[in-house]
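S.K.: what's the 3D shape of this:
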Amino acid sequence: MESVALVAPVTALEFAGDVLLAGGRAQIECYRLLCAADLASESAVACQVTHVASHRLDEHWERKKNRHKLVKVDPETRYMSLSVIPGTSSEHLPTPWEFLAAACSDGSVRVFGLLEAARKLVLVAESFHHQRCVLKVEAFLHTRAGGERRHLLCSAATDGSVTFWDITNPIKDAVDALHQGEGEMQPLALGTPLLTVMAHSCGVNSLHIHQTPEGPYLVASGSDDGSIHVCLLEVALGEGTAGTCLCVLERVARPCAHAAHVTGIRVLQPDLLLSASVDQRLTLWRRGPEAPQ
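M.R.: Below is the predicted model of the structure:
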């Protein structure tokens, strides 16, 4: 089961956040977690957990019109990974939405909207571009000097591909549709990917994105084949109606970084990476011009 926590501090002695859990049977559950100092208790911390919302793909299918013409959702579809999309709180609406992306075993990348006040979790956009199991998703926010923002998403699949999306417009359209439909809508198309990098020979089990002080992004990934891959990615925003452009400035790889699946990777700073594997090794790498050392 995959879990993602959104934690927002309230005071020095209290914090609250939403915890999203997803896994088998295409189901997502959202809980509200409130923790506060309680010096009278043995643990010195008091926690309160409240169920907020849930979503199942088969329930969504049953509500569709003309569903007899559609292929029913596989009830065994799994959510392999979740990523909260930063900077999407639609504060201009009376009821602000938050958004999250999901990597799905049926080959899709899906985006959901969460409205905590109404206890709603809604599927707002999807794409079956990968056509194979999607293992990881990672969302990040790009902000230009003038304040213009782009919501970008990275997805990785079992064929070793790492794909990048600009989901700014789908999110804007979803916000409008949710507002007009009072929290209900038909899923939108996620659009065409900006770029695909064939980083590995098989499944990508770990993914991390880190912005460098100079502006470009380091995208690190680890695979079932034991390799790690790092690319330096520049985001360019066009003027007027021109869209987002991605450019790979640098690519480095270590084919046999581990003797087994790489299950975790983290960019600690621009020249340092940390990787973990089922070979029971936790390895610190220094990024150089040729390959991680």
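S.K.: Could you use CA atoms for every contact and neighbour count after this?
M.R.: Noted.
S.K.: How much space separates His258 from His208?
M.R.: 17 Å (Cα to Cα, to the nearest Å).
S.K.: Kindly apply the preceding question to Ser155 instead.
M.R.: Using Cα to Cα, which is the criterion applied here, Ser155 is 11 Å from His208.
S.K.: Any chance you could list residues touching both of those two?
M.R.: Any residue near both Ser155 and His208 by Cα atoms under 8 Å, 6 or more residues apart in numbering counts here, and that gives Glu138.
S.K.: to compare against the first, here's another:
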Amino acid sequence: MRIVILSAATDGKVAFWDITETCKEFLSTNSSTSASSSVNEKESSKPEKKLWNIDPVFALELHQSGINSLYFGKYAGDTYILVTGGDDNAVHVSLVTMATHATRVKVKVIAKGKNKSAHSAQITSIYIAI
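M.R.: The predicted structure follows:
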């Protein structure tokens, strides 16, 4: 199993990040701390570990400007639905496959559509009723 997060930004892109190895390193580093010490002692005695030594595995350019809302959910098998709403008043819907292998994640867009003027103002929330 791979751990993948999505981020949406003011550049109109959604990025997919495979943070599996980073999480494993982070957890193994922090598990060596004594269980009897307090949370504050743990935090003060350990240098902060940088989690973002990685690049996105995939980026999808959708909006002309910022993305304010994002929904990502399983559709069927390894196919997922991605819905975004942005400052550009548009709603985008994409179907993506996300194949997870032992050492990597591969993302591919299989279909996408949009409504350029879904609202007369920026989209601030997306909800899917499945």
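S.K.: Give me the TM-score for this pair.
M.R.: Overlay of the two chains. TM-score (TM-score structural alignment, normalised by the length of structure 2): 0.83; 119 aligned residues with a Cα RMSD of 1.6 Å.
S.K.: neighbour count winner among His258 and His208 of structure 1?
M.R.: Neighbour count, other Cα atoms under 10 Å: between His258 of structure 1 and His208, His258 has more, with 24 against 19.
S.K.: quick one, what contacts Gly12 of structure 2?
M.R.: Glu61, Leu62, His63, Gln64, Ser65, Gly66, Ile67, Gly86.
S.K.: Map it across to structure 1 for me.
M.R.: Aligned by TM-score structural alignment, Gly12 of structure 2 pairs with Gly160 of structure 1.
S.K.: gap between its match and Leu284 of structure 1?
M.R.: For Gly160 of structure 1 relative to Leu284 of structure 1 (Cα to Cα), the value is 23 Å.
S.K.: before we move on, what about Thr212 of structure 1?
M.R.: Distance from Thr212 of structure 1 to Leu284 of structure 1, by Cα to Cα: 18 Å.
S.K.: Between the two, tell me which one has more neighbours.
M.R.: More crowded of Thr212 of structure 1 and Leu284, by other Cα under 10 Å: Leu284, with 17 against 14.
S.K.: ok, now which ones touch the more buried one?
M.R.: Per Cα under 8 Å, 6+ apart, neighbours of Leu284 of structure 1: Leu272, Leu273, Leu274, Ser275.
S.K.: Please apply the same query to Lys74 of structure 2.
M.R.: With contact set as Cα under 8 Å, 6+ apart, Lys74 of structure 2 has these partners: Tyr80, Ile81.
S.K.: What's the match for it in structure 1?
M.R.: Under TM-score structural alignment, Lys74 of structure 2 pairs with Gln211 in structure 1.
S.K.: Equivalent analysis for Thr84 of structure 2, please.
M.R.: Per TM-score structural alignment, Thr84 of structure 2 is aligned with Ser221.
S.K.: Next: Lys24 of structure 2.
M.R.: Counting by TM-score structural alignment, the partner of Lys24 of structure 2 is Lys172.
S.K.: And the helix or strand where its match lies, what does it pack against?
M.R.: Take DSSP states H and E as the rule and Lys172 of structure 1 turns out to sit in helix 168-180. Counting contacts by 3 or more Cα pairs under 8 Å, 6 or more residues apart in numbering; DSSP states H and E, helix 168-180 of structure 1 is packed against strand 120-127, strand 149-157, strand 188-189.
S.K.: what's the mean distance for it versus structure 2?
M.R.: Its aligned residues in structure 2 lie a mean 0.9 Å from helix 168-180 of structure 1 after superposition (mean Cα distance after the TM-score superposition for structure 1).
S.K.: The residue nearest in space to the middle of structure 1: which element?
M.R.: The centroid of structure 1 falls nearest to Ser83 when counting by Cα atoms, centre = their mean (2.6 Å). Using DSSP H and E, Ser83 of structure 1 falls within strand 79-84.
S.K.: Show me the contact partners of stretch 19-39 of structure 2.
M.R.: By Cα under 8 Å, 6+ apart, stretch 19-39 of structure 2 touches Arg2, Ile3, Val4, Ile5, Lys42, Lys49, Leu51, Trp52, Asn53, Ile54.
S.K.: Is it correct that Ile110 of structure 2 is in contact with Leu95?
M.R.: Yes. The pair Ile110 of structure 2 / Leu95 is scored as a contact, 5.6 Å apart, by Cα atoms under 8 Å.
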